[in-house]
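K.L.:
sequence and computational prediction follow.
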Amino acid sequence: MHVGLIGHGYASATFHIPLINKAVGLQLQAIYSSKAVNHSHAAVVSDVNEVISRKDIDVIVVVTPNMTHYELAKKAIAAGKHVVVEKPFTVTSAQADELIDLARQKGVLLTVFQNRRWDNDFLTVQELLRTEVLGKISMYEAHYDRFRPNVRQRWREQNIPGSGILYDLGAHLIDQALTLFQMPKTIWADVQAERTGAEAVDYFHLVLGYDDKKVILHAGSIVREPGPKVMVHGTRGSFIKYGLDSQEDQLKKGMSPGDPGWGEDEPGQYGLLTADIGGMTFRGTVETLPGRYEVFYEQLSHALTAGSAVPVLPEESRNTIRIIEYAMQSQREQKTIQIS
């Protein structure tokens, strides 16, 4: 399957191109870029319509600023292409629903690059929940804190649709939470621009309410010394882990899936598990499962050739956008929102 990539910024160079090149059954054929770039294995063009209209391209990957996702994905689907959209899927859930309906009408596959479903810490938490070693979960808390006190001149930090960290980091944290626990019953949100001169959201604190648990998702831009990345508490024990997944840094250094150490965590960042097991209390570290970003394009290739499910259902990413919309409503109205 031949792939056309729309956009050649950080996400394309760091994630998509290396992972597409590694996936069996996918070949990068053309790249649209507004800047002059060189690529040894694909044609680089300056007209986005050329990539979409090329008959030798089966799959379009949209990796452009968030407010352009909807129009570019819609154009590619209308041209009969299978489409991958970088997260966040769209700016509004109505746009997402329209793309889902159009893809169904055209008989093409549509998916969203929610790569952090394959973070090493998230895979480890999933396994702990699967084995029920923590018992019935009462609290899940995930953070994405950074120390970036100065506002930068880039679209992500401008006052435009789809900008700010709620659509950026929030799209990751919300997708992970919905993957674990499905849609919540309620949401309360504190969404702010906390830095001097900030035009876009650079801080959020979301509380998702379920019948039997609370989920807290948090991100800030003025956190010099971050706390735990994830904390999970249940009736039998707790799991607390510091540190970020290693794959992004590894890709930036030129590593690829399958290389020695790929996706592995530093032992000093292994999570701490305290749990009652078999009548005894266990307290110790749990080796982090290796991260596996390559799974996304592996599963996409299999979906294209064998008819299996896409790696991320577009309806799931639509629900992430719905949660973002509910969060902004909660902030506006200063109250807890009931989710229908």
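P.N.:
That came through fine.

K.L.:
could you use CA atoms for every contact and neighbour count after this?
P.N.:
OK.

K.L.:
quick check, residue 207 in a strand?
P.N.:
Yes - counting by DSSP: H, G, I helix; E, B strand; the rest coil, residue 207 falls inside a strand.

K.L.:
so residue 238: helix, strand or coil?
P.N.:
strand.

K.L.:
so it sits against residue 274, correct?
P.N.:
Yes - with contact defined as C-alpha atoms under 8 Å, residue 238 counts as touching residue 274 (5.4 Å).

K.L.:
and here is the other one:
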Amino acid sequence: MQKIKTALLSYGMSGKVFHAPFINFHAGFELLGSWERSKQLIHHDFPEVKSYATIKELLDDEVDLVIVNTPVETHYDYAKLVLLAGKHAIVEKAFTTTVAQAQELAAIAKEKGVKLAVFQNRRWDSDFKTVQKIIGEKLLGEIVEAEFHFDRYNPLLSPKQHKETVNSGAGILKDLGPHLIDQALCLFGLPQSVFADIRITREHSLVDDYIDILLYYSSFRVRLKAGFFVREAIPAYVIHGKKGSFLKPRGDVQEDELKAGKKPGAANWGTEPIEKSGLLHTESNGETVQEISTTLQGNYYDFFDGVYHSIANNAIEPVTAQDGVQVMQIIEAAIQSSAQKKVVDL
């Protein structure tokens, strides 16, 4: 099996929790190290890898794939350096801060003949995979409306400065928004138009922390919501069709398991507790069906396996640069819509 030598551009929470465990676990990758500006934290978990002092040192090494997991406002600059150096790249969400930046990165990757994937890991959440299956099997009939939530109760400001200071990558729209938007586009494609309400609700906050985005499709609507003042969460996924409905709470356990130090690969990896199951209420063969729906197993490993095959076997990336461009199109339209208080056509 071809070994793809991989390096990270930071080893904070995302590197430690979402990337390094899977790169280390997958037989097709070799973790070379991480660029670390001050503390050499990666050595605590992987003593044998390198801690690069500069991005130049990292790019000058025999690296095949670079994971750009730095703050959002830096994604474009760092990803461009990586691609121009002839390296494959995974870029965290939000992909960039503008559509133009996203399109430029996609063009550079094509010109250089390298792979460029966007890390939209929530496509491999157990809850979303289950929703995707319910819709794909047309168990609800023709879709009338869908509502996706990524809600939290957290009125305090983040201690991470880049998340709370005014910059092109800060705010919930470019933090949780890309997850919701990507899932909607994955299921339904690009909408015809967008209406959005983007607000600040926390005391002393300088960046947006509430979004309500309405996507207009020809025969149905999709609403995407996220905020920090939801102490009692409603279902994260509510889908209504002409035959029935499906309600599903957010239940994926992978992030919590990774934060607790658990490693991917266990037989029950990504298995939700039964109480997080969804409710399916629909018609089948002329009979009304109301039942608890079995939740599929989540597994972020599948994203990294897709990246491996895209590089080793020239397959398409599991989340393409064009997917990233389309998410940014929705984000830009949402910003314009909220500012002008009007529907924006795509």
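P.N.:
Looks like it arrived, so ask away. Values in this document were obtained by computation on a predicted structure and should not be read as measured data.

K.L.:
residues of stretch 270-280 of the second structure that come out buried?
P.N.:
By neighbour count on 16 or more other C-alpha atoms under 10 Å, the buried set for stretch 270-280 of the second structure is 270, 271, 272, 276, 277, 278, 279, 280.

K.L.:
scratch that, stretch 238-248 of the second structure is what I was asking about
P.N.:
Using 16+ other C-alpha under 10 Å as the burial criterion, the residues of stretch 238-248 of the second structure that qualify are 238, 239, 240, 241, 243, 244, 245, 246, 247, 248.

K.L.:
over to stretch 28-40 of the first structure?
P.N.:
By 16+ other C-alpha under 10 Å, the buried positions in stretch 28-40 of the first structure come out as 28, 29, 30, 31, 32, 33.

K.L.:
between those, which sits nearest residue 76 of the first structure?
P.N.:
Nearest to residue 76 of the first structure out of those is residue 32 (C-alpha to C-alpha; 13.2 Å).

K.L.:
so what's the aligned partner of the closest one in the second structure up against?
P.N.:
Per TM-score structural alignment, the equivalent position to residue 32 of the first structure in the second structure is residue 35. By C-alpha atoms under 8 Å, 6 or more residues apart in numbering, the contact list for residue 35 of the second structure reads 7, 8, 9, 10, 11, 51, 52, 53, 54, 55, 58.

K.L.:
show me which of the residues you listed are buried.
P.N.:
The buried subset of those (16+ other C-alpha under 10 Å) comprises 7, 8, 9, 10, 11, 51, 52, 55, 58.

K.L.:
tell me which of those residues fall in helices.
P.N.:
55, 58 (DSSP state H).

K.L.:
now distance to residue 112 of the second structure too, for the buried residues of stretch 238-248 of the second structure, in TSV please.
P.N.:
Converted to TSV, those look like this (distance: C-alpha to C-alpha, whole Å):
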residue	distance to residue 112 of the second structure
238	42
239	42
240	44
241	44
243	48
244	48
245	46
246	44
247	44
248	42
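
K.L.:
of all those, which two lie farthest apart?
P.N.:
Most distant of these, by C-alpha to C-alpha, are 243 and 248, 17.1 Å apart.

K.L.:
what about the helices in the stretch 1-150 of the second structure?
P.N.:
Here the stretch 1-150 of the second structure has its helices, by DSSP state H, counting those that start in this stretch, at 13, 20-25, 42-45, 55-60, 75-84, 99-112, 126-136.

K.L.:
hang on, I meant the stretch 201-340 of the first structure
P.N.:
247-252, 294-306, 314-333.

K.L.:
so which of these is the most packed in?
P.N.:
Mean neighbour count, computed with mean count of other C-alpha atoms under 10 Å, is highest for helix 314-333 among the helices of the stretch 201-340 of the first structure, reaching a mean of 21.

K.L.:
in the second structure, what range does that helix match?
P.N.:
Mapped onto the second structure using TM-score structural alignment, helix 314-333 of the first structure spans residues 321-340.

K.L.:
centre of the chain to that stretch, how far?
P.N.:
Distance of stretch 321-340 of the second structure from its chain centroid, counting by C-alpha atoms, centre = their mean, to the nearest Å, is 15 Å.

K.L.:
now swap in stretch 104-120 of the second structure and tell me
P.N.:
With C-alpha atoms, centre = their mean, you get 17 Å for stretch 104-120 of the second structure.

K.L.:
what's in contact with it?
P.N.:
With C-alpha under 8 Å, 6+ apart, stretch 104-120 of the second structure has contacts from 76, 79-80, 83-84, 86-93, 95, 178-179, 182, 307, 310-311, 317-324.

K.L.:
okay, and it goes to which residues in the first structure?
P.N.:
Against the first structure, stretch 104-120 of the second structure falls on residues 98-114 (TM-score structural alignment).

K.L.:
ends of stretch 112-121 of the first structure, how far apart?
P.N.:
Separation of the first and last residues of stretch 112-121 of the first structure by C-alpha to C-alpha, to the nearest Å is 21 Å.

K.L.:
residue in the second structure paired with residue 63 of the first structure?
P.N.:
Match for residue 63 of the first structure (TM-score structural alignment): residue 69.

K.L.:
what of residue 138 of the first structure?
P.N.:
In the second structure, residue 138 of the first structure lines up with residue 144, judged by TM-score structural alignment.

K.L.:
surely residue 21 of the first structure touches residue 28?
P.N.:
Yes - counting by C-alpha under 8 Å, residue 21 of the first structure touches residue 28, with 6.8 Å between them.

K.L.:
got the contact list for the nearest residue in space to residue 254 of the second structure that is not next to it in sequence?
P.N.:
Nearest residue to residue 254 of the second structure, sequence neighbours excluded (C-alpha to C-alpha, 6 or more residues apart in numbering): residue 270, at 5.3 Å. Residues near residue 270 of the second structure by C-alpha under 8 Å, 6+ apart: 125, 126, 252, 253, 254, 297, 298, 299.
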